[in-house]
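In: pasting the sequence and the predicted model now:
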Amino acid sequence: MGQMVPPRSIQNEDFWKNPWDVGGLTVIGLFTSTFLLFVLFAVVFGYVEKAVFEEE
């Protein structure tokens, strides 16, 4: 019979210990959230402007 292999941790602790990796993830998250907020702003502003022109 073969030996059982111990299960590896799903989350890599080395990633969270490296400040450059965490900083890169933070920057990517900020860019993504900023982009989504700009899209949300454009959609909301488009609907508001459309509603204002329909009232006139």
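Out: Received, thanks. The structure presented is a predicted model; accordingly, all values stated were derived computationally and were not measured.
In: can we go C-alpha only for contacts and neighbour counts from here?
Out: Noted.
In: and the helix or strand containing residue 32, what does it pack onto?
Out: Element membership for residue 32, per DSSP states H and E: helix 19-55. Contacts defined by 3 or more CA pairs under 8 Å, 6 or more residues apart in numbering; DSSP states H and E place helix 19-55 against helix 13-17.
In: so what touches the helix it packs on?
Out: Residues outside helix 13-17 that contact it (CA atoms under 8 Å, 6 or more residues apart in numbering): 21, 22.
In: now that helix: buried residues?
Out: For helix 13-17, burial by neighbour count (16 or more other CA atoms under 10 Å) applies to no residue.
In: in addition, the following structure is provided for comparison:
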Amino acid sequence: MALSTHWLSHITAWQHSGLSQEAYCRQHQLAKSTFLARLPEYRAQAKSVSQEPPVL
């Protein structure tokens, strides 16, 4: 299942924010446990995208 755009945008924003996961979640009123549960989905999705062969 693909990661929702909601979580995709939050994880991307967190990575560029310079904040800790805890600080980002607190600032955006997100449950840290839910945020942490989405990270493996994000990583799996990013890995599958990077392993796709180029289209010619």
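Out: That came through, no problem. Treat the numbers as computed from the prediction; the structure is a model and nothing was measured.
In: work out the TM-score between the chains.
Out: Remark: TM-score between the superposed chains equals 0.37 [TM-score structural alignment, normalised by the length of the first structure]; 25 aligned residues with a CA RMSD of 2.1 Å.
In: could you pull out the buried residues of the helix holding residue 32 of the first structure?
Out: Buried residues in helix 19-55 of the first structure (16+ other CA under 10 Å): none.
In: any idea how far it is from the chain center?
Out: 11 Å (CA atoms, centre = their mean, to the nearest Å).
In: how about the helices in the second structure?
Out: In the second structure, the segments counted as helices under DSSP state H are 5-17, 21-27, 32-50.
In: the longest one to helix 5-17, inter-axis angle?
Out: With axes from the mean of the first three to the mean of the last three CA atoms, to 10 degrees as the basis, helix 32-50 of the second structure and helix 5-17 are set at 90 degrees to each other.
In: for helix 32-50 of the second structure, packing partners?
Out: helix 5-17, helix 21-27.
In: buried set for that helix?
Out: In helix 32-50 of the second structure, counting by 16+ other CA under 10 Å, buried: 35, 38, 41, 42.
In: what does the second one give?
Out: Of all the residues in helix 21-27 of the second structure, those buried under the rule 16+ other CA under 10 Å are 21, 24, 25.
In: the first one is in contact with residue 12, isn't it?
Out: No - counting by CA atoms under 8 Å, no contact exists between residue 21 of the second structure and residue 12, whose distance comes to 11.7 Å.
In: among the helices and strands packed on helix 32-50 of the second structure, which is nearest residue 48 of the second structure?
Out: Closest of those to residue 48 of the second structure is helix 5-17, at 14.7 Å (criterion: CA to CA).
In: could you report the separation of the residue nearest the centre of the first structure from residue 36 of the first structure?
Out: With distances taken as CA atoms, centre = their mean, residue 29 lies nearest the centre of the first structure, 4.3 Å away. Residue 29 of the first structure is 11 Å from residue 36 of the first structure, where distance means CA to CA, to the nearest Å.
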